[in-house]
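> Next one to model:
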Amino acid sequence: MLAVRLVTRVVPDLAGVDPAQWDALDHGPSPFTEHGFLRALELSGSVGPGTGWEPHYVLVEAEPEDPSAEDAGSPSQGRTLVGAVAAYRKDHSYGEYIFDFGWARACMRAGLPYYPKLVVAAPVTPATGRRILLSPSLAPSERVAIEAALVEGVRTVADQLDCSSVHWLFCSASEHGRLAEAGFCPRASFQFHWRNHGYADFDAFLATLSSRKRKQIRKERARALAAVDGPVEFVPAAEWTRHDIARLESFYRRTCYAHGNEGYLTPELFELLPRMMPQRARFVRVRRAGQIVAGALCFQTEHALYGRYWGCCEEIPFLHFEVAYYAGIEHCIREGLPLFEAGAQGEHKLLRGFMPAPTFSNHWMRHPGLHEGVERFLRGEAMEVGQYMGQLARFSPYRKDDDGRPLPLPDERPSMGEVGEAGEQAASRGDDAIELG
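Now for the predicted structure:
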């Protein structure tokens, strides 16, 4: 085996990065840092010029010590990708789902610039996943060294772009702890996730709920399904027709308009998914009188189902709950998927079997006073949300002999009792409490 040296470089897009090498890195359960998803965002114009999301990918590659041993036709030829981070220069705070608008206002009051900032995240996607992607073949000592090189690479990008701050959003629990040790203030929030405890079928899941909640869900499902044609379909992107793509995009746009915005994803993104993520992307499709009247975009890996965007062209009672929650739960049981993340926020999910589960971020501010103020705020915020999560747990729909507490995935997630967090609502209320030290 040839001796190697590590080379760190930054690229503005993934056009020149081998998809096989990128996807060979350890992404954990999430598909949202895979080459297909990130490249589709680039090619569709959902990130890049004019969007406020400017990509800067930090790569660490292993290069043979003897360049003559390989064909050196290009700067990266002969190198093997062993680590990567997807970072984005941001001119705003939209599409992040970890709210820092109050921090930006605090900077404005103090006469300090808050933008640009650097964000390490899956763009416009509030789903937990690894943010520091490493080769699974690395020895423990190599993992430590390459992770340190990537974190330092992110800091260097922030310096070169004159960013006010660095934000690691929806990182894994293990990364959360290590980034805190590296000087990035830890912030915890939560979502509502459903865990598959080995249920044989949907009725077996219902049997773990209180009688009242069980009856409510059965009633909602019956009313929704009676109004449409047959069961909800989960259609892989590889099988989408042009009509499917058009309907899915129109549902997304209608929901965005209903909430007063145009949405972050361009129409081209939906057109690219069949080619870029043929098995990951799913159209949760509903027909009525033969016509597609509602649906949702989901993403599926071997470990989890991720619900993203719901929409409809007819208002049908309880159909949202069926498409966005119940059909997904049933699909996870059928496919043996241990986790269902149905998106950000939503206390109404609690009554339908989704329990509070911690999510994590880490933050560094260039201005020492702002950094100290954020650090103080986050300590208080964590206490608030720990209390709020405890209050929510008391409203669990599960029977007392089966409390529905999330089971951790093999590599990362602690139980909610191990982490104090602040909910996104509490965070947005308290952000204005930041004071510069």
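
> contacts and neighbour counts: CA atoms only from here.
Noted.

> Where do the strands of the stretch 101-250 of the chain begin and end?
117-120, 133-134, 165-171, 185-195, 233-236 (DSSP state E, counting those that start in this stretch).

> Reformat the ones you listed into a markdown table and put distance to H259 and mean neighbour count next to each item.
A markdown table is the format used below for the strands of the stretch 101-250 of the chain (distance: least, CA to CA, whole Å; neighbours: other CA atoms under 10 Å):
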| stretch | distance to H259 | mean neighbour count |
| --- | --- | --- |
| strand 117-120 | 25 | 26 |
| strand 133-134 | 34 | 26 |
| strand 165-171 | 23 | 25 |
| strand 185-195 | 20 | 24 |
| strand 233-236 | 26 | 18 |
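
> Need these in a markdown table (columns: distance to T301).
A markdown table is the format used below for the strands of the stretch 101-250 of the chain (distance: least, CA to CA, whole Å):
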| stretch | distance to T301 |
| --- | --- |
| strand 117-120 | 22 |
| strand 133-134 | 17 |
| strand 165-171 | 18 |
| strand 185-195 | 15 |
| strand 233-236 | 12 |
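
> of those strands, which approaches V4 most closely?
strand 133-134 (16.5 Å; CA to CA).

> Residues touching that closest one, excluding its own?
Strand 133-134 is contacted from outside by L25, D26, H27, V82, G83, A84, V85, R143, I146, E147, using CA atoms under 8 Å, 6 or more residues apart in numbering.

> could you pull out the helices for the stretch 251-400 of the chain?
267-276, 319-321, 327-335, 368-393 (DSSP state H, counting those that start in this stretch).

> And the strands of the stretch 101-250 of the chain: which comes nearest E384?
Comparing those under CA to CA, the one sitting nearest is strand 185-195, at 10.4 Å.

> Next, the structure of the following sequence, for comparison with the previous one:
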Amino acid sequence: MEARFIASISEIPAAQWNQLAGIDYPFLRHEYLLLLETSGCTDRESGWVPLHLTLFRGEQLIALMPLYLKSHSYGEYVFDWSWADAWHRNGRDYYPKLVTAVPFTPATGPRLCLAEGESAAEIYPLLLQAVKQMAEQQEASSWHVLFPDEEAAQVLEASGMALRTGSQFHWFNQGYTNFDEFLGTFNSRKRKSLRRERRAVAEQDIELRTLTGAEISSADWEKFHFFYQMTYAKRSGHGGYLNKEFFLGLGDAIGEHCVMVLAYQHQQPVAGALYFRSSNTLFGRYWGCEQELDCLHFEACYYQGIDYCIAQGLQRFDPGAQGEHKIQRGFTPIKTWSNHWIADPGFAAAIADFTRREQEHTEQYIDQAATFLPFKQTE
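Alright, predicted model coming up:
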């Protein structure tokens, strides 16, 4: 078996990559990762240098994982700034580091993909050894696997990588037939509050339109990119991680996964929310607006997503990272995972101790957050 690092996903045919990564989870599709590259969102200038790892038996691709050489920690959503500061205070360089993740996307999913019939117990140690050798070549401080599924996270922990537990807030479909049935599970006060928010949007003469796939025109994509830029500029002082070329290419790359909600006021588009979907999950990703309108963010980013899940029979709605305001709107706190290999033994021991202690606090936080869910109390 031979490990090969590739500087562009274009070095692997799409059909070959997708056979292992699958085509249901949109963010690991060859087409999606290639679009990030060709649009210039993942390159040396952005600080996301592709270095994807593949494993071959002869000329047969048997394993793969996305991998990037990073010169910063932006766009990851598993925060390690304090670790970088510790390296700096000790006169060491934390960057570059190696990261296995979907850029700018805190959505749990496959990270290490194996061909059918291959043994994880046999393949994972080979991949780990290859990454460690590459880390030495690149003088990288560490390797981080962000938002793997629970099974992969546990296998990586058993392989010697520290396991870090995080939290998000997801909505789960309990077989609802409509939004009112979902609201019927709320206690009276929370139900009235949510209805008040939806009513506030309607009273501002705002119309929401949900578009999917080919229904999303190039003009819609351009307008959405404008909203995205405007909102990032207000919040962060820059135009966002993703450029116009990326958004304009999404329809051709993975249009069947795209769901866009556009908000119109007096027949003019004023805001938008972009989702991606798999066969059972809706992923809320990006939001933007021209002006802040009362409760519109909640409507476009959460309630329209719930409506869509119910109508389409999707089982889960992952609206993205952070946001305790989601709890009172029916989003349940859940665990997320990441794994971390640190080259320096002293720092590795400190990080492992930190993640163990942090896990206790995270689990306590999740338990406490769940007490604020809006649902009626049951016996």
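
> what's the TM-score here?
The TM-score (TM-score structural alignment, normalised by the length of structure 2) is 0.96; 378 aligned residues with a CA RMSD of 1.6 Å.

> May I see the helices of the stretch 251-400 of structure 1 organised as CSV, with distance to I292 of structure 1 added?
Putting these into CSV (distance: least, CA to CA, whole Å) gives the following:
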stretch, distance to I292 of structure 1
helix 267-276, 17
helix 319-321, 13
helix 327-335, 16
helix 368-393, 36
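
> What does F234 of structure 1 correspond to in structure 2?
The alignment partner of F234 of structure 1 in structure 2, by TM-score structural alignment, is T210.

> In contact with that match, which residues?
V259, M260, V261, L262.

> Aligned counterpart of the last one in structure 1, please.
In structure 1, the position corresponding to L262 of structure 2 is occupied by R285, as judged by TM-score structural alignment.

> How much space separates that match from V228 of structure 1?
For R285 of structure 1, the distance to V228 of structure 1 equals 11 Å [CA to CA, to the nearest Å].

> hang on, the earlier thing: could you dump the helices of the stretch 251-400 of structure 1 into TSV with mean neighbour count and distance to S174 of structure 1 added?
Converted to TSV, the helices of the stretch 251-400 of structure 1 look like this (neighbours: other CA atoms under 10 Å; distance: least, CA to CA, whole Å):
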stretch	mean neighbour count	distance to S174 of structure 1
helix 267-276	19	29
helix 319-321	20	33
helix 327-335	20	25
helix 368-393	18	18
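
> Between these, which one is closest to V166 of structure 1.
Checking the helices of the stretch 251-400 of structure 1 against V166 of structure 1 by CA to CA gives helix 368-393 as the closest, at 10.9 Å.

> Return the distance of the match of F234 of structure 1 relative to Y308 of structure 2.
Taken as CA to CA, the span from T210 of structure 2 to Y308 of structure 2 is 9 Å.

> And F104 of structure 2, by the same measure?
Per CA to CA, F104 of structure 2 is found 24 Å from Y308 of structure 2.

> what sits against I217 of structure 1?
R352.

> let's see it at 10 Å
Counting by CA atoms under 10 Å, 6 or more residues apart in numbering, I217 of structure 1 makes contact with L206, L209, R223, F318, F321, E322, Y326, L351, R352, G353.

> The first one pairs with which position in structure 2?
It refers to L206 of structure 1. Per TM-score structural alignment, L206 of structure 1 is aligned with L183.

> same question, the last one
In structure 2, the residue equivalent to G353 of structure 1 is G330, according to TM-score structural alignment.

> just to revisit the earlier point, possible to save the contacts of strand 133-134 of structure 1 as a markdown table with distance to A180 of structure 1 and neighbour count?
Output for the contacts of strand 133-134 of structure 1, formatted as a markdown table (distance: CA to CA, whole Å; neighbours: other CA atoms under 10 Å):
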| residue | distance to A180 of structure 1 | neighbour count |
| --- | --- | --- |
| L25 | 23 | 19 |
| D26 | 21 | 19 |
| H27 | 21 | 20 |
| V82 | 23 | 26 |
| G83 | 20 | 27 |
| A84 | 19 | 27 |
| V85 | 17 | 24 |
| R143 | 17 | 17 |
| I146 | 17 | 24 |
| E147 | 14 | 21 |
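
> on that earlier part again, tell me the one of the contacts of I217 of structure 1 nearest R242 of structure 1?
E322 (24.7 Å).

> Can you tell me how far the closest residue to the closest one other than its chain neighbours is from L305 of structure 1?
Sequence neighbours aside, R221 is the residue nearest to E322 of structure 1 in space, at 6.1 Å (criterion: CA to CA, 6 or more residues apart in numbering). To L305 of structure 1, R221 of structure 1 is 20 Å away according to CA to CA.

> L269 of structure 1 too?
In terms of CA to CA, L269 of structure 1 sits 20 Å off from L305 of structure 1.

> try G177 of structure 1
25 Å.

> quick one, which of those two is more surrounded?
Applying other CA atoms under 10 Å to G177 of structure 1 and L305 shows that L305 carries more neighbours, namely 28 against 17.

> measure the aligned partner of that one in structure 2 to D24 of structure 2 for me?
Residue pairing (TM-score structural alignment): L305 of structure 1 is matched to L282 of structure 2. Distance, L282 of structure 2 to D24 of structure 2, using CA to CA: 12 Å.

> who's in contact with the equivalent of Y252 of structure 1 over in structure 2?
Aligned counterpart of Y252 of structure 1 in structure 2: Y228 (TM-score structural alignment). By CA under 10 Å, 6+ apart, Y228 of structure 2 lies in contact with 222, 239-244, 271-274, 286-290.

> Could you check how many residues crowd around whichever residue in structure 1 pairs up with D80 of structure 2?
Matched by TM-score structural alignment, D80 of structure 2 corresponds to D100 in structure 1. For D100 of structure 1, the neighbour count with other CA under 10 Å is 19.
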